[in-house]
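A.B. asks: What would the 3D arrangement of this be:
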Amino acid sequence: MPSTHRVLRRMATVINTHGLHRGEQFAAHGPTDALDICAIAYIVAEDRPAPAVFFNDEVASFELIEASDRAMAAIRAISAALDTEPCDTNGGPDYIEHVSNWAATPPIGATEPPTTSEVIGRILRAADSIARDHTLPPHHHAA
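C.D. replies: Alright, predicted model coming up:
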């Protein structure tokens, strides 16, 4: 089972190689079948190709991603590295919506969403933060 740190690092590689889908659904057919950031978390964490539902069923895609503990750990780590907080839906934070919207939507005052390099950078910072937190002595907590 890959650690969250490794899932995040692999996600950065996948995005660098295949790009990032920022449109409708969690994936789009094309030369490289681009995936949404949360779909990438799923395929990397579960070590499997993109399921067909990612291309045509947003509700089923959401449920599939949410059912993967490893994907959700990576998505929560990215969410924690963002400058905003996730919205609460159904009694809890909506991490998938938070991370997907961040990667696909221009921030306030901007006309473009974060660049691919900015997305990769944020994922790598989340990975580094996890690696750093796991190397602290057991009695020490990060500030």
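A.B. asks: Please make it C-alpha for all contacts and neighbour counts, starting now.
C.D. replies: Noted.
A.B. asks: and the lengthiest helix in the chain, which residues are buried?
C.D. replies: Counting residues, the longest helix in the chain under DSSP state H turns out to be helix 116-134. Using 16 or more other CA atoms under 10 Å as the burial criterion, the residues of helix 116-134 that qualify are 119-120, 122-127, 129-130.
A.B. asks: Let me have those residues in JSON lines, extended by distance to Phe54.
C.D. replies: Compiled in JSON lines, these are given as follows (distance: CA to CA, whole Å):
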{"residue": "Val119", "distance to Phe54": "20"}
{"residue": "Ile120", "distance to Phe54": "21"}
{"residue": "Arg122", "distance to Phe54": "23"}
{"residue": "Ile123", "distance to Phe54": "21"}
{"residue": "Leu124", "distance to Phe54": "24"}
{"residue": "Arg125", "distance to Phe54": "27"}
{"residue": "Ala126", "distance to Phe54": "25"}
{"residue": "Ala127", "distance to Phe54": "25"}
{"residue": "Ser129", "distance to Phe54": "29"}
{"residue": "Ile130", "distance to Phe54": "28"}
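A.B. asks: For the comparison step, fold the sequence that follows:
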Amino acid sequence: MYRSNHSMETMRRTISRKGECMKNLMAEVAALLEVEIGEEFDIEGIGLSFPIINPFKITENGLIGHKGGEISCSLYRLLTGEWTIIKKPWKPEEDDKYYYVNPDGYTESSRFFHAFDYSMLHSGNCFRTEQEAEANREAIMEKFGWE
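C.D. replies: Sure thing, here's the model as predicted:
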């Protein structure tokens, strides 16, 4: 743990110039890895001599492990492709807007708060964006035999 914190501090000093820090690139790193800042995900790795304890998330401070500590070596392994991110399915909170494909193949939206919404979630027909719902239209139509 000390070594990990020490290396992060060394990195911070290295990227510091004349007392001013360079631009924080963690949002770009998250986008590169196709996750959002603060989104929890699992990591899968190969050839490990130790178990990976999930979940993780990327914050403005770096890759954060399940106990809240920065893990710079794991971020390196993600960026080099040695480890892979396993995204967790999105689950809306109460009153969140979500999108779904109706039996006629149209994309509709709803607010998440009653039994219908839970049925959409558990059937795999619950998407964060309209674009995600549209991208999954054919699969949903086929899954439910709505073609």
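A.B. asks: so what number do they get for TM-score?
C.D. replies: Between these two chains, after superposing, the TM-score reads 0.26 (TM-score structural alignment, normalised by the length of structure 1); 69 aligned residues with a CA RMSD of 5.0 Å.
A.B. asks: What is the longest helix of structure 1 packed up against?
C.D. replies: Helices and strands touching helix 116-134 of structure 1, as assessed by 3 or more CA pairs under 8 Å, 6 or more residues apart in numbering; DSSP states H and E, comprise helix 4-18, helix 69-80.
A.B. asks: Can you list the neighbours in contact with stretch 70-83 of structure 1?
C.D. replies: With CA atoms under 8 Å, 6 or more residues apart in numbering as the contact definition, stretch 70-83 of structure 1 has outside contacts at 2-5, 7-8, 38, 41-42, 44-46, 65-66, 85-86, 95-96, 98-99, 122-123, 125-127, 130.
A.B. asks: Against which helices or strands is the host helix or strand of Met8 of structure 2 packed?
C.D. replies: Here Met8 of structure 2 is covered by helix 2-14, with elements defined by DSSP states H and E. When contacts are defined as 3+ CA pairs under 8 Å, 6+ apart, helix 2-14 of structure 2 packs onto helix 72-79.
A.B. asks: Give me the contacts around the helix it packs on.
C.D. replies: The contact list for helix 72-79 of structure 2 (CA under 8 Å, 6+ apart) reads 4, 7-8, 33, 62-63, 83-85.
A.B. asks: Most neighbours out of those residues, which is it?
C.D. replies: Across the contacts of helix 72-79 of structure 2, the neighbour count under other CA atoms under 10 Å reaches its highest value at Leu63, namely 24 neighbours.
A.B. asks: Please report how far that one lies from Tyr98 of structure 2.
C.D. replies: Applying CA to CA, to the nearest Å, one obtains 28 Å for the distance of Leu63 of structure 2 from Tyr98 of structure 2.
A.B. asks: again with Cys21 of structure 2
C.D. replies: Using CA to CA, one obtains 38 Å as the distance from Cys21 of structure 2 to Tyr98 of structure 2.
A.B. asks: So these two - more neighbours on which side?
C.D. replies: The residue with more neighbours, out of Cys21 of structure 2 and Tyr98, is Tyr98; 23 against 12, by other CA under 10 Å.
A.B. asks: I figured the more buried one hits Tyr118, correct?
C.D. replies: No. Under the criterion of CA atoms under 8 Å, Tyr98 of structure 2 lies out of contact with Tyr118, with a separation of 11.4 Å.
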